[in-house]
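In: have a look; sequence and predicted model below, questions after that.
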Amino acid sequence: MICGGRGTPFKVITTAANVNDVTQTLVLVDGIPPVAGKPGRPRRRPDALLGDKGYDSNPNRRELRRRRILPVISRKGAPNIKDLGKLRYVVEQTFSLLHYFKRLAVRWERRLDLHDALVSLTCGLICWRRLKKARP
């Protein structure tokens, strides 16, 4: 899952349990939809990518830098980056919101299309609740 700075899920993909996170990093970054904001072209890439040690690889770091995205990823075998958890909690909070829907906490669906549909519906509900809360 890749989400914005306030926990809005931008892209969620489902893979097999034995697929490494490193292989999915660029797929997630490429799947970020255009985000409108300031006048002009909509943004298609984040300024920085925060990840845990599962996303650590030199090819990933090089490719992210080539795309002008700052990789803030802890290195394997090294101490954690100080205060990275204070920033990454947003992703963990969004995961916990997904698991609030009991069907997604444990994957009971055998068919991938049904599971992806439930994940998409849940992400839509999370976005709707955040928009509803932000609106006066």
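Out: In hand now; what should we look at?

In: going forward, measure contacts and count neighbours with C-alpha atoms only.
Out: Will do.

In: show me where this structure has strands.
Out: 2-3, 9-11, 48-51, 70-73 (DSSP state E).

In: can you show me the helices along this protein?
Out: Applying DSSP state H to the chain gives helices spanning 25-30, 58-66, 84-100, 102-105, 112-134.

In: distance from the chain centre to the shortest one, please.
Out: Between the mean C-alpha location of helix 102-105 and the chain-wide mean there is a distance of 18 Å, by Cα atoms, centre = their mean, to the nearest Å.

In: same check, this time on the first one
Out: What separates the centre of helix 25-30 from the centre of its chain is 9 Å, taken as Cα atoms, centre = their mean.

In: could you do the second one as well?
Out: On the basis of Cα atoms, centre = their mean, helix 58-66 is displaced by 17 Å from the centre of the chain it belongs to.

In: do the longest one as well
Out: Going by Cα atoms, centre = their mean, the spacing between the C-alpha centre of helix 112-134 and its chain's C-alpha centre is 14 Å.

In: presented hereafter is structure B, for comparison with structure A:
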Amino acid sequence: MGPGDLTNAEWERLQPLLPEGGRRGRRWNDHRTTINGVLYRARTGLPWRDLPERFGSWITVYKRHRRWSADGTWQMLLTAIQAGQNAEGRVDWDIAVDSTTVRAHQHAAGASHTTPAASHIEEAKGGRCRDKPGRSGAGRAGGPAGGGGQTGECLGRSRGGFTTKIHLSADGRCRMLSLVLTPGQHGDSPQFRRVLGTIRVPRLGPGRPRTRPDSLTADKAYSSRANRVYLRRRKIRHTIPEPRDQRANRRRRGSAGGRPTGFDAERYKARNVVERAINRLKNFRAVATRYDKRAYIFLGTVTLAALVIWLRT
């Protein structure tokens, strides 16, 4: 076992959840060796062809990661680990929401137009990514005015350059509950409902999956009337500061502006859990810098990193 590989305890938790058969009835290559190879690449960010020989053929490791990213196996494993810890009462449902921008390497550009039919590959308008006609999957950076830019693989232009943005929610123990990808220039507030709507932790016994946190904290980027109405409708306690311009506009409108928003400064200090979760994610170099051309493969890389964080926390 090399540094960063799955420990025996971690492997014992994952092994019962893994698929048993390969394509067309063939047996899979050893799951543990292959997963360690994917994990090694996620941790170091090296090209797939440069994987050490101890992980076997690099193309086998790459194809396994690509397949499991497309069919949702990584997400299934993450959900199963979340469900197990929730059943043990080890999930802190006082959550926080934020986003982080990831610089895309030049090797992430140039994907062809065709992508597999996967529900987590979203189209550009409304926070979704889809292929657009053009030379490559990277698409155009500009797009129509107010459209937020159109890209093929969740790649866009922002102040950071050629970027992808990861929107996420984290529990009180700095572990990811949901992940959403958009092009780098997309705003945080329009993705707020999608991030919360992606939270879905099944119960091991009878009952519906848990989708509603006990409380939520977020920064002023998420302070909009629509977001607050959504949280009140779902009966989620929230602590979101009100920006100065919104406060001035509310006061200027008088009684028509509504009541002042509640704000608990002490509870707001707990928002740092999402910042710490982002730091943990970016300890994986293939997450801190995007090398994957396809959005679904990069999402699989981020999901694998989140899975390992859950296993080791």
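Out: Done, it's in. Owing to the predicted nature of the structure, the values given are computational and were not obtained by experimental measurement.

In: still on that earlier bit, with mean neighbour count and distance to Gly37 of the first structure added, can I get the helices of the first structure in CSV?
Out: Formatted as CSV, the helices of the first structure follow (neighbours: other Cα atoms under 10 Å; distance: least, Cα to Cα, whole Å):
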stretch, mean neighbour count, distance to Gly37 of the first structure
helix 25-30, 15, 19
helix 58-66, 14, 22
helix 84-100, 15, 21
helix 102-105, 14, 32
helix 112-134, 14, 15
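
In: got these as TSV, with distance to Phe10 of the first structure columns?
Out: Below are these laid out as TSV (distance: least, Cα to Cα, whole Å):
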stretch	distance to Phe10 of the first structure
helix 25-30	9
helix 58-66	18
helix 84-100	11
helix 102-105	18
helix 112-134	9
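
In: which among these is found nearest to Cys3 of the first structure?
Out: Evaluated over the helices of the first structure, closeness to Cys3 of the first structure peaks at helix 84-100, with 6.6 Å, by Cα to Cα.

In: mind listing residues that contact the closest one?
Out: Helix 84-100 of the first structure has contacts (Cα atoms under 8 Å, 6 or more residues apart in numbering) with 2-3, 5-9, 50-51, 104-105, 119, 122-123, 126.

In: that helix vs the second structure, average offset?
Out: Compared with the second structure after fitting, helix 84-100 of the first structure has a mean deviation of 1.3 Å; criterion: mean Cα distance after the TM-score superposition for the first structure.

In: now do that helix against helix 112-134, angle only.
Out: Orientation check (axes from the mean of the first three to the mean of the last three Cα atoms, to 10 degrees): helix 84-100 of the first structure against helix 112-134 gives 110 degrees.

In: distance from helix 84-100 of the first structure to the middle of the chain?
Out: Averaging C-alpha positions (Cα atoms, centre = their mean) puts helix 84-100 of the first structure 10 Å from its chain's average.

In: please name whichever of the strands of the first structure is nearest to Arg61 of the first structure.
Out: Among the strands of the first structure, the nearest to Arg61 of the first structure by Cα to Cα is strand 70-73 (6.1 Å).

In: which residues in the second structure does the closest one match up with?
Out: Using TM-score structural alignment, strand 70-73 of the first structure lines up with residues 237-240 of the second structure.

In: out of the strands of the first structure, which comes closest to Pro42 of the first structure?
Out: Between Pro42 of the first structure and those, the shortest gap by Cα to Cα is with strand 9-11, which sits at 14.5 Å.

In: which residues in the second structure does that closest one align to?
Out: Under the alignment (TM-score structural alignment), strand 9-11 of the first structure falls on residues 176-178 in the second structure.

In: what about Leu39 of the second structure, which SS state?
Out: Classification of Leu39 of the second structure using DSSP: H, G, I helix; E, B strand; the rest coil returns helix.

In: distance check, it against Leu304 of the second structure.
Out: Per Cα to Cα, to the nearest Å, Leu39 of the second structure is found 8 Å from Leu304 of the second structure.

In: can you check Thr101 of the second structure too?
Out: Taking Cα to Cα, one finds Thr101 of the second structure at 18 Å from Leu304 of the second structure.

In: sorry, back to before: looking at the helices of the first structure, which is nearest to Ala36 of the first structure?
Out: helix 112-134 (15.1 Å).

In: what packs against that closest one?
Out: helix 84-100, helix 102-105 (3 or more Cα pairs under 8 Å, 6 or more residues apart in numbering; DSSP states H and E).

In: any chance of those helices in CSV, plus distance to Arg45 of the first structure?
Out: Converted to CSV, those look like this (distance: least, Cα to Cα, whole Å):
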stretch, distance to Arg45 of the first structure
helix 84-100, 17
helix 102-105, 28
